[in-house]
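# Got a sequence here, can you build the structure:
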Amino acid sequence: MIRIAGFASLALLVATSAFAQQADQPLLTGKDAFGDWKADKPGVRRLIKPQDLQAPFVTESASNGPGVAERPEGANPVVLPGFTAELIASGIANPRVVRVAPNGDLFVANSKDDEIRVYRLGKGSAKPVQKAIFASNLSRPYGIAFYPPGDKPQWVYIANTDSVVRFAYRDGDLKASGEAETIVSDIPSGGHWTRDIAFSADGKTLYVSVGSRSNVAEGTGKEPRGGLDAWAKSMPPGAAWGREGGRADVLAFDADGKNGRIVATGLRNCSGMTVQPATGALWCVVNERDGLGDNVPFEYATSVKDGAFYGWPWYYIGANEDPRHKGARPDLAGSVTLPDVLMQAHSAPLNITFYDGGNFPAEYKGDAFVALHGSWNRGVRTGYKVVRLKFKDGKPTGEYQDFITGFVISNDSVWGRPVGVAVAKDGALILTEDANGTMWRITHADGPS
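Model prediction:
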């Protein structure tokens, strides 16, 4: 890591404090919505529509990975006036998904250490009163779900990169009492390795996301064995083959792992899933492909419709053909489902949660928060923040707003890369970031402690 000098740290804190004083901003649309980290601050609002999409290769494909710096002394995430960010923990090797148990415990996937950690916070506090390793010897764990949904789950399901396992669970367990039971085996591994999971509201369906192996199905060959026509007739729309077979999909199983099926295809990397409380709809946030330029294509959040095809690898954001697969699948051009909320290209959304807590102001109820990890494939970086997706009567407006920023230090370095978001039992928003391995509790001053 890069060590930031005291002067730079002070400058960062002064600048980010000034940003925090600005709440709601004018709605940015069209090209005006294509900003970068310097224009990001809590309250900035964006609305991106399909017609705003640029042609591919308007800019070169950048290679601009972030230099990870140590968190400057005293630096906190920057939030809107009235909100506070408090540090829960630091020095975690690779905190990714965070999920909240019915009793309020925070379950965190520490993926590179192959373990699930548990943090129990004091009432109205960010300070852990207990912490433990719930399970270890896993395989790059990521998604976490409690089953059955509700107040008294009997199992904790964990998505490894190549399987889904579960551990017996009783309310308040800090350590698994038994061995892992494999529920779904032989999930394709490698490539995009993150596997998220979620249960339907009635607990009857286990959803599993499997990202693509490659950027845009390079090396799969022009046609599957047996010919394209036969493949298209036997598989869901847009399904790829070869080493991409069974990938870029959302799968569904019974709770015991049986009766697997494909729900939706063409989702390059649905790295975060959740079920919307108001409607019961499954939602994904998706990392789109690289190599087409700074602003192409848009990342997105979307409800996942059964039988839908979202474009990858042949098309993106509707019937926009990827030039690297020109003419390969003209039969699919009219069958691409448009996503619900478009976000800036190369923001790298990793997780999503709907706000159903009681700590934030009432207007946040029913909105969603998305953690943007930031990507290497943009000339001037964007992402590295948490955004709020606006909903009205359970439906997305398409607008999103910067909610937490302050993780980027300069054009060359960042101290934080947001990954996991979850709503705590007391209504606080919990955030993980994996650059410095920290976890945060965000609360509002007017809410209950």
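
# When you work out contacts or count neighbours from here on, use the C-alpha atoms and nothing else.
Will do.

# Return the distance of the longest strand anywhere in the chain from the chain's centre.
Identified as the longest strand of the chain according to DSSP state E is strand 395-404. Offset of strand 395-404 from its chain centre (C-alpha atoms, centre = their mean, to the nearest Å): 15 Å.

# can you give me the helices in the stretch 101-250 of the chain?
For the stretch 101-250 of the chain, applying DSSP state H, counting those that start in this stretch gives helices covering 228-234.

# where do the strands sit along it?
For the stretch 101-250 of the chain, the strands defined by DSSP state E, counting those that start in this stretch cover 106-110, 115-121, 128-135, 144-147, 155-159, 164-168, 181-184, 197-199, 206-210, 249-253.

# Run through who's touching the fifth one.
Okay, so that is strand 155-159. If you take C-alpha atoms under 8 Å, 6 or more residues apart in numbering as the criterion, strand 155-159 is touched by 141-148, 164-170, 195-197.

# Compute the inter-axis angle for it and strand 106-110.
Taking axes from the mean of the first three to the mean of the last three C-alpha atoms, to 10 degrees, one finds strand 155-159 and strand 106-110 inclined to each other by 30 degrees.

# related to what we said a few turns ago, can I have the buried ones of the contacts of strand 155-159 as a PyMOL selection?
Selection of buried members from the contacts of strand 155-159 for PyMOL, criterion 16 or more other C-alpha atoms under 10 Å:
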select buried, resi 141+142+143+144+145+146+147+148+164+165+166+167+168+169+195+196+197
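
# What's the biggest helix in the chain, counting residues?
Using DSSP state H to define each element, the chain has its longest helix at helix 6-20.

# Name the residues that touch that one?
Residues outside helix 6-20 that contact it (C-alpha under 8 Å, 6+ apart) are 41-42, 72-73, 75, 78-81, 406, 409.

# next one: stretch 93-102
By C-alpha under 8 Å, 6+ apart, stretch 93-102 touches 106-113, 142-146, 150-153, 171, 351, 419-425, 430-435, 437-439.

# 7 Å instead, please
The contact list for stretch 93-102, computed with C-alpha atoms under 7 Å, 6 or more residues apart in numbering, reads 106-113, 142-144, 151, 419-422, 424, 432-434, 437.

# Pull out the buried residues from it.
For stretch 93-102, by 16+ other C-alpha under 10 Å, it's 94-102.

# and if you look at stretch 268-285?
For stretch 268-285, burial by neighbour count (16+ other C-alpha under 10 Å) applies to 268-276, 282-285.

# so the longest helix of the chain versus strand 395-404, what angle?
Using the same axes, to 10 degrees: helix 6-20 against strand 395-404 is 150 degrees.

# this one next, for a side-by-side:
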Amino acid sequence: MKRTLLLALAATSALAVAASAQESTSSRTLEKLEGFKSAGTAEPPPVAQTGRRADAIARNLTKIKLPAGFKISLFAIVPDARQMAIGPSAGVIFVGTRKTKVYVVTDRDKDRVADEVKEFVPGIAFKVPNGVCFSKDGILYIAEQNRILGFPAAEFFYENPDVAAAVVVKQGDLIPVDEESFNHTARYCRIGPDNKLYVTLGEPFNVPTKDKIDLYNKVGMAGIVRMDQTGANREIFASGVRNSVGLDFSPVDRTLWFTDNQVDGMGDDQPPGELNHAISPGQNFGFPWFGGGTVRTVEYKDETPPRGVVPPVVELPPHAADLGMTFYTARMFPAKYRGGIFTAEHGSWNRSRPVGARIMFIPVRADGTAGPAEPFAEGWLSPDNEYFGRPVDVAVMQDGSMLVSDDSVGAIYRIDYSDE
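Modelled structure (predicted):
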């Protein structure tokens, strides 16, 4: 027993030393890339796109139900695929994960199937690089658990394992280091119509204790922050947001819409998830006084909520975990879907009978109000409660088709439409 314990301690110590060495190497690599110098990084092999795994994923996609005229296919195998960012010039796709890597996906021959999937900047040790987003002029931003990096012209220099980089928010400055956690650390980012960088900052608790509220209000946790693309002039755009992992801007009035995940442990059927609409900066969306919708949390039921709390514009299925979202602004899909919102339901994790694992559609009317959510693509959750996949994000390609990421299967799917 004693020998086993000593061996375990030795292994843990070795892992810590290795992790420290990797972090040190990563820091040196980043310094060189900031100075437009090569770090001599070796390029890992690309991710295999064919074989037994790809065939199995394709077979499982036959279970997915879609409206008439739509079809779904395997676009790429991408381990742990989360938020996607499609380059504004060449349509190269960058994919964040909740682990340590970011991937780049290319379809050079434009046959609507990926030709190559490989690591992006493999010399940098990322930490939960979930958030990836592009500026209009082609700068790729990667929002990690506690850092934001920028990569100018990433779409054109990704072939090299060493890519020019810039630190937008240095490590430890996005949130207080003491608030780092394994829970609710997946940031989501977008560049707004004001050319500012918007980043979601989930807080680590199911419901935070009251002594945390002032700190979170100060730094923007349990909210959404925005800043210049240089990282300057940071401000809290929205508060009272438990854990948003999806946002987009209306193509009509350029206001911000975002999903939010509700409090756990209040029963299978409450509280609801949320689709929210922020029409101006400084609005409060109710958490932790409300666990979702108008349902009060046990911990704050005797506390007076802030004045002017904004309720969700659409209440979503409880515990379905709506994450990524996008307005559909292309023309491939029928008119019904144009201007509406697609969201990715990741699926419940602690409900007695699972729900979710679907792509939902929410119509947005001309006056800016939204209709109820309806299933668009479903079948990743079997009648026997087995997950065949867990959608995370949705993105619209240049041809109008839609990509869906799945971190459980480790894949990206493509949904297109034809009326023939």
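
# And the TM-score between them?
Once superposed, the chains reach a TM-score of 0.78 (TM-score structural alignment, normalised by the length of structure 2), with 352 aligned residues with a C-alpha RMSD of 2.4 Å.

# now the contacts of helix 6-20 of structure 1 in a markdown table, with distance to Gly245 of structure 1 and secondary structure?
Formatted as a markdown table, the contacts of helix 6-20 of structure 1 follow (distance: C-alpha to C-alpha, whole Å; DSSP: H, G, I helix; E, B strand; the rest coil):
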| residue | distance to Gly245 of structure 1 | secondary structure |
| --- | --- | --- |
| Lys41 | 41 | coil |
| Pro42 | 41 | coil |
| Pro72 | 44 | coil |
| Glu73 | 47 | coil |
| Ala75 | 44 | coil |
| Val78 | 42 | strand |
| Val79 | 42 | coil |
| Leu80 | 44 | coil |
| Pro81 | 48 | coil |
| Gly406 | 40 | coil |
| Ile409 | 40 | coil |
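
# want to throw these into a markdown table with neighbour count?
A markdown table is the format used below for the contacts of helix 6-20 of structure 1 (neighbours: other C-alpha atoms under 10 Å):
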| residue | neighbour count |
| --- | --- |
| Lys41 | 27 |
| Pro42 | 27 |
| Pro72 | 18 |
| Glu73 | 12 |
| Ala75 | 15 |
| Val78 | 25 |
| Val79 | 27 |
| Leu80 | 21 |
| Pro81 | 16 |
| Gly406 | 27 |
| Ile409 | 24 |
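
# Out of the residues you listed, the closest to Val296 of structure 1 would be?
Nearest to Val296 of structure 1 among the contacts of helix 6-20 of structure 1 is Lys41, at 22.7 Å by C-alpha to C-alpha.

# what residue of structure 2 takes the place of the closest one?
Matched to structure 2 by TM-score structural alignment, Lys41 of structure 1 sits unpaired.

# what do you get for Thr337 of structure 1?
Aligned by TM-score structural alignment, Thr337 of structure 1 pairs with Val310 of structure 2.

# does that match really touch Ser280, like I thought?
No - using C-alpha atoms under 7 Å, Val310 of structure 2 is not in contact with Ser280, being 11.2 Å away.

# which of these two has more neighbours?
Legend: neighbour count by other C-alpha atoms under 10 Å for Val310 of structure 2 and Ser280, higher for Val310 (16 against 10).

# residues touching the closest residue to that one other than its chain neighbours, list them.
Closest residue to Val310 of structure 2 apart from its sequence neighbours, by C-alpha to C-alpha, 6 or more residues apart in numbering: Phe285 at 4.9 Å. Phe285 of structure 2 sits next to 239-241, 309-311 when contact means C-alpha under 7 Å, 6+ apart.

# The residues you listed: which two are farthest apart?
The span of the contacts of Phe285 of structure 2, defined through C-alpha to C-alpha, is set by Ser239 and Pro311 at 12.5 Å.

# The two: who's more crowded?
Each of Ser239 of structure 2 and Pro311 has its neighbours counted (other C-alpha under 10 Å); Ser239 has more, 23 against 18.

# contacting residues around the alignment partner in structure 1 of the more buried one?
Using TM-score structural alignment as the criterion, the counterpart of Ser239 of structure 2 in structure 1 is Thr265. By C-alpha under 7 Å, 6+ apart, Thr265 of structure 1 lies in contact with 238-239, 248-250, 308-310.

# cool, and Gly220 of structure 2?
201, 236, 239.

# got a markdown table for these, with distance to Lys336 of structure 2 too?
Output for those, formatted as a markdown table (distance: C-alpha to C-alpha, whole Å):
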| residue | distance to Lys336 of structure 2 |
| --- | --- |
| Leu201 | 33 |
| Ile236 | 35 |
| Ser239 | 33 |
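
# Closest one to Pro354 of structure 2 out of those, please.
For the contacts of Gly220 of structure 2, the residue nearest Pro354 of structure 2 by C-alpha to C-alpha is Leu201; the value is 26.4 Å.

# The closest residue to the closest one other than its chain neighbours: neighbouring residues, count only.
Computed as C-alpha to C-alpha, 6+ apart, the closest residue to Leu201 of structure 2 that is not its neighbour in sequence is Met221, at 4.9 Å. The number of residues packed near Met221 of structure 2 is 28, by other C-alpha under 10 Å.

# Met221 of structure 2 and Pro271 of structure 2: what is the separation?
21 Å (C-alpha to C-alpha, to the nearest Å).

# same deal with Arg390 of structure 2?
Arg390 of structure 2 sits 21 Å away from Pro271 of structure 2, taking C-alpha to C-alpha as the criterion.

# and if you look at Leu323 of structure 2?
For Leu323 of structure 2, the distance to Pro271 of structure 2 - C-alpha to C-alpha - is 16 Å.

# where do the strands sit along the stretch 201-350 of structure 2?
223-227, 235-239, 247-249, 256-260, 273-278, 283-284, 290-292, 295-296, 314-316, 322-327, 341-345.

# Alright, I will stop here.
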